[in-house]
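Q: need a 3D model of the sequence below.
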Amino acid sequence: MSDYARIVVGTDGSKSSMLAVERAARLAAAFDARLIIGCAYYENKEEANKALRQDSVTILGDENAQKNLEAGADHARSFGVENIELAVRSGTPVQALMSIVNDNNADLLVVGNRGINSLTGRLLGSVPADVARQSDCDVMIVHTVK
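A: Reported below is the predicted structural model:
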């Protein structure tokens, strides 16, 4: 495994996403890496309803996304990470994560496995499967949901 200098992790504020934040934080602390915690949001309900999959938490407005990011940062700090940045993006979770990864030239993207084994995930795709296909950096899918 190579050294990771920039690690991105996505959170939607859920308990399972905080498990991914924990794993990313432990890695960031071990590698003395910058941890970028990202969160996607939709501008309004109409935009959210256009999304094909409804397996992820729907966050309306950037203020709600910012609250999730701050909770994620607090959680990450409890594992010894000091170099933390927060990134919020409008759009689907996949679009947002890919934008954050690319904007930060990330070395590693950490996501939870929610949706990957669901029927919807198998038919329409899931956030972890889609980012793994699209990402140019390493992707770690953390087992957060059984």
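
Q: use CA for all of it now, contacts and neighbours both
A: Will do.

Q: helix, strand, or coil at the residue of the chain positioned farthest from its centre?
A: Here the chain reaches farthest from its C-alpha mean at residue 46, the gap being 22.6 Å by CA atoms, centre = their mean. Following DSSP: H, G, I helix; E, B strand; the rest coil, residue 46 is assigned to helix.

Q: Proceed likewise with the subsequent sequence, for comparison:
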Amino acid sequence: MTAYQTVLVGTDGSESSFAAVASAARLAAACKAELVVACAYSPMRESEVAVAQDQLGREAYQVVGSAPAEDTLRTAADRARAEGVADIRSIAVQGEPVASLVGIAHECSADLVVVGNRGLRSLTGRILGSVPAEIARKAGLDVLIVHTT
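A: Next up is the predicted model:
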């Protein structure tokens, strides 16, 4: 088996997703691969952001405004550099996470997609599907689901 050339990891700004970034970064560093860090977002107006953050409480990290992924991607890239990755590309894309990550994986010719396991064990995840499970089904390439929760 050849080493991975391009590793894609998705992040939503949660600590769980940053743990997946760290794992992906260690693997990319070991393979001397490019690490692509991606964040899917849906823009909201300031008033909508405030209401959503108030209602979501601890889950408010999922709410982003019109400059959505910049801070999330910057933090993720910093954490990846700390793991020894030299070649990092950040991509923000407007859309829902599964379709966005699958699309980015194909656009950047990723060999591997890395995601955290958040949502796999929840009732909602079992009924509606979770991002990690859907990526594994739809990506058409290697998927590493990292234990992050």
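
Q: so where do the helices sit in the second structure?
A: 15-31, 46-56, 70-82, 97-107, 123-128, 131-138 (DSSP state H).

Q: and the residue farthest from the centre of the first structure, how far is that from residue 65 of the first structure?
A: 17 Å (CA to CA, to the nearest Å).

Q: just tell me what residue 16 of the second structure corresponds to in the first structure.
A: Alignment note (TM-score structural alignment): residue 16 of the second structure maps to residue 16 of the first structure.

Q: check contacts around that match.
A: 112, 114, 144-145 (CA atoms under 8 Å, 6 or more residues apart in numbering).

Q: which of those has the most neighbours?
A: residue 112 (24 neighbours; other CA atoms under 10 Å).

Q: so that one sits right up against residue 20, yeah?
A: Yes - counting by CA atoms under 8 Å, residue 112 of the first structure touches residue 20, with 5.4 Å between them.

Q: hey, what's in contact with both of those two?
A: 142, 144.

Q: tell me which residues of stretch 71-91 of the first structure come out buried.
A: Residues of stretch 71-91 of the first structure classed as buried: 72-73, 75-77, 79, 81-84, 86-91 (neighbour count, 16 or more other CA atoms under 10 Å).

Q: wait, I meant stretch 106-117 of the second structure
A: So for stretch 106-117 of the second structure, counting by 16+ other CA under 10 Å, buried means 110-117.
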